[in-house]
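>>> Just the structure for this:
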Amino acid sequence: MNEIVERVAAQAGISPEQAQKAVEAIAGFVKEKFPMLEGAVENMFKSGGGNDTGGTGLGNLGGFGGFGQK
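Just a heads-up that it's a prediction; the model follows:
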């Protein structure tokens, strides 16, 4: 599971599955409100690697806007 999903789950006190849906909703919002970033968001999802739940490729979301960075 990627770091951002783990953090959302831990900090919000929700399941990893719920956190995954929340992260996907945020990504969808970013793509909708900032269409010029759609390609970048899609590329981040595709380059995530195999440690994701749900196969969405969110593993590289940590590089987006400081999400997942320590």
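>>> hey, let's count contacts and neighbours off CA atoms from now on
Fine.
>>> Pretty sure G54 is one of the things F45 touches, is it not?
No: with contact defined as C-alpha atoms under 8 Å, F45 does not count as touching G54 (11.5 Å).
>>> Between these two, which is the more surrounded one?
F45 (20 against 12; other C-alpha atoms under 10 Å).
>>> For the comparison step, fold the sequence that follows:
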Amino acid sequence: MQDLINRLMAEGLTEQQAYKSIEVIKNFAKEKFPIFGGAIDKLFDKYGPKDEDDFLD
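Have a look, this model is predicted:
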């Protein structure tokens, strides 16, 4: 996940914006593929920030 965050930051996003983008993608995937909602949560939670509240205002 950090590789993706780094790529987003290389494209000009701040770290907070990069993490927020990941959150939007996660929610989009869960909406489009609800049967995989649990797996998506586990994947993103495993590789997400340790203190998500620090990044999502």
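>>> The top helix by length along structure 2 vs structure 1, average offset?
Counting residues, the longest helix found in structure 2 (DSSP state H) is helix 15-32. With mean C-alpha distance after the TM-score superposition for structure 1, helix 15-32 of structure 2 departs from structure 1 by a mean of 0.6 Å once superposed.
>>> quick one: contacts of that helix?
5, 8-9, 36-37, 40-41, 44, 48-49, 55-56 (C-alpha atoms under 8 Å, 6 or more residues apart in numbering).
>>> how close does L4 of structure 2 get to P34 of structure 2?
Noted for L4 of structure 2: a distance of 23 Å to P34 of structure 2, by C-alpha to C-alpha, to the nearest Å.
>>> before we move on, what about K50 of structure 2?
25 Å.
>>> Pick out whichever of these two has more residues nearby.
For K50 of structure 2 versus P34, neighbours defined as other C-alpha under 10 Å are more numerous around P34 (13 against 10).
>>> Next up, the contacts around the more buried one.
By C-alpha under 8 Å, 6+ apart, the contact set of P34 of structure 2 is empty.
>>> now I14 of structure 1, what's its secondary structure?
Recorded secondary structure, I14 of structure 1: coil (DSSP: H, G, I helix; E, B strand; the rest coil).
>>> what's the neighbour count on it?
The number of residues packed near I14 of structure 1 is 13, by other C-alpha under 10 Å.
>>> Apart from its chain neighbours, what residue comes closest to it?
Of all residues not flanking I14 of structure 1 in the chain, V8 sits nearest, at 7.7 Å (C-alpha to C-alpha, 6 or more residues apart in numbering).
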